[in-house]
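A.B. asks: got a predicted model here, sequence first, then my questions.
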Amino acid sequence: MYDQKAVIVTGAGGNLGSAVVRELAGAGVKLVCMNRSSQELETLAGELPASTEFLSIAGTDLTDYASCVAAVARSVKRFGGVGALVNTVGGFQMGPVGPEAPAQWDTMMTANARTALTISAAVLPTMKAAGYGRIVHVAAAPGLKAGANQAAYAASKAAVIRLTEALAAECRDDRITANCILPGTINTPENRAAMRNAKTDAWVSPQSIARLIAFLISPASGVVTGAAIPATGRE
């Protein structure tokens, strides 16, 4: 049984975000789906059970605090509150520490770290007022240990992990948990196209990650907070 308030899913039109939305819709969760593209949200809405309580918010600038606050306000107005945030938004670039690195650093920090910080900051007041909340961000294994050509990407994901830890420590007494997951290679059409010769049998499906996220935002997960959880196992 989930909290009766809504769940915000950012990047809801993406491979992972849409898998999360479908998983939660199947459990009867009230959903606020945020996405850059309105067309992707329209397609997603048409795939959900007719009984799904669903609010689409397209075009929110997740790097801008005021824009995020406005989206949360719309969510609260529609559903009375926000019980959980699932943030699947992010970016990926690789490159050496060289002339292009400063620009890449800024891009990755904005796409991965700032978005996570800003939407978290926007959603916390309504969760604190309710004395309950669940926050889940998507980080990555390079956030724990970087490889070659991963400086900017790994640093941005490390920032997401540290943000999650800080949120967990700050919000523990408010009964708000914060966790992040570290997926392995996700089995998506884009990844298969980019790595045509890779063995995909050990890749992780979006659906399996969605099930993990569904647990982390459920009341049953209350004792888990501040964790960076690898999602790299075999199904």
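C.D. replies: The structure has been received and is ready for your questions.
A.B. asks: please make it C-alpha for all contacts and neighbour counts, starting now.
C.D. replies: Fine.
A.B. asks: any idea how far whichever strand in the chain runs longest is from the chain center?
C.D. replies: Criterion DSSP state E: the longest strand present in the chain is strand 176-183. Relative to the chain's own centre, strand 176-183 is displaced by 9 Å; criterion: C-alpha atoms, centre = their mean, to the nearest Å.
A.B. asks: packing partners of that strand?
C.D. replies: For strand 176-183, the helices and strands in contact under the criterion 3 or more C-alpha pairs under 8 Å, 6 or more residues apart in numbering; DSSP states H and E are strand 133-138, helix 151-171, strand 228-231.
A.B. asks: how much space is there between the residue of the chain most remote from its centre and A25?
C.D. replies: When each C-alpha in the chain is compared with the mean C-alpha position (C-alpha atoms, centre = their mean), P99 comes out farthest, at 30.8 Å. Distance, P99 to A25, using C-alpha to C-alpha, to the nearest Å: 46 Å.
A.B. asks: and what of W105?
C.D. replies: Using C-alpha to C-alpha, one gets 36 Å for the distance from W105 to A25.
A.B. asks: with V72 instead?
C.D. replies: Here the criterion is C-alpha to C-alpha. By it, V72 lies 19 Å from A25.
A.B. asks: who has more neighbours out of those two?
C.D. replies: When neighbours are counted by other C-alpha atoms under 10 Å, V72 and A25 differ, and V72 comes out ahead with 23 against 19.
A.B. asks: does the more buried one sit in a helix or strand, and which one?
C.D. replies: In this assignment (DSSP states H and E), V72 forms part of helix 65-79.
A.B. asks: so whichever helix or strand comes after that helix versus helix 65-79, what angle?
C.D. replies: Tracing the chain past helix 65-79, the next element assigned as helix or strand by DSSP H and E is strand 82-87. With axes from the mean of the first three to the mean of the last three C-alpha atoms, to 10 degrees as the basis, strand 82-87 and helix 65-79 are set at 130 degrees to each other.
A.B. asks: and strand 82-87 with strand 133-138, angle?
C.D. replies: With the same axes, to 10 degrees defining the directions, strand 82-87 sits at 10 degrees from strand 133-138.
A.B. asks: tell me the contacts of the residue nearest the centre of the chain?
C.D. replies: Compute the mean C-alpha point of the chain, and by C-alpha atoms, centre = their mean the closest residue is N87, 2.0 Å away. Contact partners of N87, counting by C-alpha atoms under 8 Å, 6 or more residues apart in numbering, are I8, V9, T10, G11, A116, I135, V136, H137, V138.
A.B. asks: what separation is there between the last one and I176?
C.D. replies: For V138, the distance to I176 equals 17 Å [C-alpha to C-alpha].
A.B. asks: one more: I229?
C.D. replies: Look at I229 and I176: by C-alpha to C-alpha, they are 17 Å apart.
A.B. asks: same thing with A84?
C.D. replies: With the distance defined as C-alpha to C-alpha, A84 ends up 9 Å from I176.
A.B. asks: likewise S221?
C.D. replies: When C-alpha to C-alpha is the yardstick, S221 and I176 sit 11 Å from each other.
A.B. asks: ok, structure two:
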Amino acid sequence: MTAPVASNPTVLVAGGDRHLGPIVTALTALGARVVLQAQSHEELERAGAVAAAFSGVEVLDTDVRSFRAADHLVAGLAGHGGLDVLLTPPILTSNGPLIELDKTGWRDALTAHQKRAVGLARAAARAFVAQGRGGRVVTFSRSDTFRSRGVEAAAFSAAMLSLTSAIAAPLREHRVTANCLVLGDALAPSPDSPAAKDMVAELVAHLCGPDGEQVNGRFFYASTSDLGLYSVPLAIADPHAMVRFGAAASETPVGELLTPLLNIGKA
């Protein structure tokens, strides 16, 4: 497989949480052209602050709540050489309990987050196939997938794992990779540890860079509480297989940690 992001890739980052600054720093270090999509006042404010600290980072104040809007946004990048990498919207923080769930809150959560993620992934996948040089998708989920305290975030997190799997297997032949970062409770939504934020940013850069071309269909769990880094394939015979590096995750480059992780689940 030829790495699609060997030099000056175009990376579309949808939304952005507190990891946005470190992630943009890591991506620009790869020589990437970064485009930040924002569709709320909070997202626009955060994206603008990050873009102001970097040269060449573009902010698009674009509401993506339909396939048509997603297609239009991705098509607009064609004049800049196309799209190489998509980072889906950040983890969903609204998380009401099931017994208090109302129709409006549920509809808003689906529209603002899941529809945007699926729409952009669909548009990006079509662009990757049409361009013929492959592409990368990195999705974000959270530990609510496995231990939920509420409905909206749990549904969104599980949907991101399913979306990643739906991209990784069918589009492998088109040199498109998809991986998911599952952020632990201590890491989201308010990561206080610089080491943890750097770990997430380094992992994103690794997956988007030339060394990440063989990493596909994985979810990685990262947590600040123990600075652990875990990896499990999205399709695996033994779903309990896991490796924990503990404090080593804060001292060892992510690339070195991934080598043994990627053997998990292989025959």
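C.D. replies: That came in fine, so what should we check first? Keep in mind the model is a prediction, meaning the values are calculated, not measured.
A.B. asks: TM-score for this pair?
C.D. replies: In this superposition the chains share a TM-score of 0.81, using TM-score structural alignment, normalised by the length of the first structure; 218 aligned residues with a C-alpha RMSD of 2.5 Å.
A.B. asks: between I229 and I176 of the first structure, which one's more packed in?
C.D. replies: In this comparison of I229 of the first structure against I176, neighbours counted by other C-alpha under 10 Å, the higher total goes to I176 at 24 against 16.
A.B. asks: wait, doesn't that one sit right on M127?
C.D. replies: Yes - with contact defined as C-alpha atoms under 8 Å, I176 of the first structure reaches M127; the gap is 7.2 Å.
A.B. asks: now do the shared contacts for these two.
C.D. replies: Between them, I176 of the first structure and M127 have G133 as joint contacts when contacts are counted by C-alpha under 8 Å, 6+ apart.
A.B. asks: helices of the stretch 1-150 of the second structure, start to end?
C.D. replies: Counting by DSSP state H, counting those that start in this stretch, residue ranges of the helices within the stretch 1-150 of the second structure are 20-29, 41-51, 67-75, 103-109, 115-131.
A.B. asks: output those helices in TSV; the columns should cover distance to L261 of the second structure.
C.D. replies: Listed next are the helices of the stretch 1-150 of the second structure as TSV, based on distance: least, C-alpha to C-alpha, whole Å:
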stretch	distance to L261 of the second structure
helix 20-29	22
helix 41-51	32
helix 67-75	33
helix 103-109	33
helix 115-131	26
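A.B. asks: between the ones you listed, which one is nearest to V5 of the second structure?
C.D. replies: helix 20-29 (10.6 Å; C-alpha to C-alpha).
A.B. asks: got the angle for the closest one vs helix 41-51?
C.D. replies: The directions of helix 20-29 of the second structure and helix 41-51 differ by 40 degrees, with the same axes, to 10 degrees as the criterion.
A.B. asks: helix 20-29 of the second structure against the first structure, how far on average?
C.D. replies: Its aligned residues in the first structure lie a mean 1.8 Å from helix 20-29 of the second structure after superposition (mean C-alpha distance after the TM-score superposition for the first structure).
A.B. asks: counterpart of that helix in the first structure, which residues?
C.D. replies: Counting by TM-score structural alignment, helix 20-29 of the second structure lines up with residues 17-26 of the first structure.
A.B. asks: can you give me the buried ones in that stretch?
C.D. replies: Burial within stretch 17-26 of the first structure, assessed by neighbour count using 16 or more other C-alpha atoms under 10 Å, is assigned to G17, S18, A19, V20, V21, R22, E23, L24, A25.
A.B. asks: and the nearest residue to the fifth one once chain neighbours are set aside, what does it touch?
C.D. replies: This points to V21 of the first structure. Once flanking residues are discounted, V21 of the first structure sits nearest to A12: 6.8 Å by C-alpha to C-alpha, 6 or more residues apart in numbering. Counting by C-alpha under 8 Å, 6+ apart, A12 of the first structure touches S18, V20, V21, C33, M34, N35, L41, T88.
A.B. asks: can you do 7 Å?
C.D. replies: A12 of the first structure sits next to S18, V21, C33, M34, N35 when contact means C-alpha atoms under 7 Å, 6 or more residues apart in numbering.
A.B. asks: and G147 of the first structure, how many neighbours?
C.D. replies: The number of residues packed near G147 of the first structure is 10, by other C-alpha under 10 Å.
A.B. asks: before we move on, what about L257 of the second structure?
C.D. replies: By other C-alpha under 10 Å, 17 other residues sit near L257 of the second structure.
A.B. asks: that older thread, from the rest of the structure, what touches the match of helix 20-29 of the second structure?
C.D. replies: Counting by C-alpha under 7 Å, 6+ apart, V9, T10, G11, A12, L48, T52, T88, P206, Q207, A210, R211, A214 sit against stretch 17-26 of the first structure.
A.B. asks: let me know the closest of the residues you listed to C68 of the first structure.
C.D. replies: Within those, the smallest distance to C68 of the first structure is 10.7 Å, found for T10 (C-alpha to C-alpha).
A.B. asks: show me what contacts the closest one?
C.D. replies: G17, C33, M34, N35, V86, N87, T88, V89.
A.B. asks: of the residues you listed, which ones are shared with the second structure?
C.D. replies: Cross-checking those against the second structure gives C33, M34, N35, V86, N87, T88 as conserved contacts, using both residues aligned by TM-score structural alignment, their matches' C-alpha atoms under 7 Å.
A.B. asks: turn those residues into a markdown table, including distance to S56 of the first structure.
C.D. replies: Converted to a markdown table, these look like this (distance: C-alpha to C-alpha, whole Å):
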| residue | distance to S56 of the first structure |
| --- | --- |
| C33 | 5 |
| M34 | 6 |
| N35 | 8 |
| V86 | 15 |
| N87 | 15 |
| T88 | 16 |
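A.B. asks: if you rank those residues by neighbours, which is first?
C.D. replies: Of all these, V86 has the most neighbours under the rule other C-alpha under 10 Å, reaching 29 neighbours.
A.B. asks: please identify the most buried of the helices and strands packed on strand 176-183 of the first structure.
C.D. replies: When those are scored by mean count of other C-alpha atoms under 10 Å, the highest mean neighbour count falls to strand 133-138 (a mean of 27).
A.B. asks: matching residues in the second structure for that strand?
C.D. replies: Residues 135-140 of the second structure are where strand 133-138 of the first structure lands, counting by TM-score structural alignment.
A.B. asks: mean distance between that stretch and the first structure after superposition?
C.D. replies: If you overlay the two and look at stretch 135-140 of the second structure, the average distance to its match in the first structure is 0.3 Å (mean C-alpha distance after the TM-score superposition for the first structure).
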